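Novice: Quick one: sequence and predicted model below, then my questions.
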Amino acid sequence: MKKYFPILLDLEKKDILVVGGGKIAYRKIKTLLNYGAEIEVITPQIVEKKIDLLFEEKKINITLREFKDSDLENRFLVVGATNNKKLNKKIYELGDSKNILVNNITTKEDLNARFCAVHKGEDFQVAISTDEGDPKRALELKKQIEKSLEK
């Protein structure tokens, strides 16, 4: 079992690639945009139309084509957000070999960066993650923390 070190990263103006155009890709994009990331989406097809809206608002760039190995060049973080487990694994293996942070939505093993459930207050953040556990449990804990902080 891998052990993950909790860390907060400055994503302002960092070059981030999201491979995929569905609902999970959209959620990852929205999260990353909240932290000032510069995002390129590469996908043969946009499934989640909200991604198109982000492009129209000039918040992201979109390249409509299949992923190429060279797409990883000069990336700080890559998110493999396709429904193709083999492709997401390939993205992880290539990225990890280049010391690029890679989040993979289809597995708990083939990634070296995980997203946390985050509660953001006015002057603090609380990030919750699980070790090999169910990410839904982290979301439940986040909701409990939010309720306790409202009091």
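Specialist: Received, thanks. Residues are numbered from 1 along each chain as shown.
Novice: Please make it C-alpha for all contacts and neighbour counts, starting now.
Specialist: Fine.
Novice: Buried residues in stretch 73-87, which are they?
Specialist: In terms of neighbour count (16 or more other CA atoms under 10 Å), stretch 73-87 has its buried residues at 75-82, 85, 87.
Novice: can you list these in CSV and add secondary structure?
Specialist: Rendered in CSV, the data for the buried residues of stretch 73-87 read as follows (DSSP: H, G, I helix; E, B strand; the rest coil):
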residue, secondary structure
Arg75, coil
Phe76, coil
Leu77, strand
Val78, strand
Val79, strand
Gly80, strand
Ala81, coil
Thr82, coil
Lys85, helix
Leu87, helix
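Novice: Make TSV out of these and add distance to Glu40.
Specialist: Output for the buried residues of stretch 73-87, formatted as TSV (distance: CA to CA, whole Å):
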residue	distance to Glu40
Arg75	10
Phe76	12
Leu77	11
Val78	10
Val79	10
Gly80	12
Ala81	13
Thr82	14
Lys85	20
Leu87	17
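Novice: here comes the other one, which I'd like you to weigh against the first:
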Amino acid sequence: MFIDISEKEIVVVGGGNIAARRVKTLLLFTDHITVIAPRLHDSLAELETEGRITCLQRAYREGDISKAHIVLAATDDEEVNRNIGEECNVLGQRCGRKILFNTADDRRLCDFYFPAVVQSDDIVIGINSGGKNPAKVKEIRRRLGSGPF
């Protein structure tokens, strides 16, 4: 399913390689991205300097996701990621809307999965295996990305 996220508030908790990859993909579709992490991957710091994302360089705090529509937990701490997912559920019930959640470390907790994306002009292709075969997804993305369509 493709949805319009251009006006959705997205919070990414974590500042490492996975967060950087996710942010890079999201920037194809929106510029409403806030990253929360004590340390930032160089590419995230550069995106903040360019004014393309907002960064809060500190640890995650309860309530940081209160205005988010989509939350990605990409920290290296499974408990923090799980707590953020639980907070999404509680806040969503409280405010009567679903906060979509994705975590890098446990696909069972995810409301959605990140596809590999190939984009050419106005055409976007998303490739996903539901977490079952990431190597195959990567290969297909590489093959599609190298040719015109």
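Specialist: Thanks, I have the structure now. Quick caveat: nothing in here was measured; it's all calculated off a predicted structure.
Novice: What does the superposition give as a TM-score?
Specialist: Laid over one another, the chains give 0.86 as their TM-score (TM-score structural alignment, normalised by the length of the second structure), with 143 aligned residues with a CA RMSD of 1.8 Å.
Novice: Tell me the one of the buried residues of stretch 73-87 of the first structure nearest Val102 of the first structure?
Specialist: Here the nearest of the buried residues of stretch 73-87 of the first structure to Val102 of the first structure, counting by CA to CA, is Val78; it sits at 4.8 Å.
Novice: Now do the same contact list for the closest one.
Specialist: 16-19, 72, 95, 100-103 (CA atoms under 8 Å, 6 or more residues apart in numbering).
Novice: List just the nearest of those to Tyr26 of the first structure.
Specialist: Each of the contacts of Val78 of the first structure was scored against Tyr26 of the first structure by CA to CA, and Val18 proved nearest at 9.1 Å.
Novice: wait, what's in contact with the spatially most central residue of the first structure?
Specialist: Central residue of the first structure (CA atoms, centre = their mean): Lys28, 4.3 Å from the mean position. Counting by CA under 8 Å, 6+ apart, Lys28 of the first structure touches Val79.
Novice: any idea what it aligns with in the second structure?
Specialist: When the two structures are superposed using TM-score structural alignment, Lys28 of the first structure falls opposite Arg22 in the second structure.
Novice: Double-check that Val12 of the second structure belongs to a strand.
Specialist: Yes. Under the criterion used here (three-state DSSP), Val12 of the second structure sits inside a strand.
Novice: Wait, Val79 of the first structure touches Val18, no?
Specialist: Yes. Val79 of the first structure is within contact range of Val18, at 4.7 Å (criterion: CA atoms under 8 Å).
Novice: Please identify which helix or strand holds Leu53 of the first structure.
Specialist: Secondary structure here is read from DSSP states H and E; on that basis Leu53 of the first structure sits in helix 49-56.
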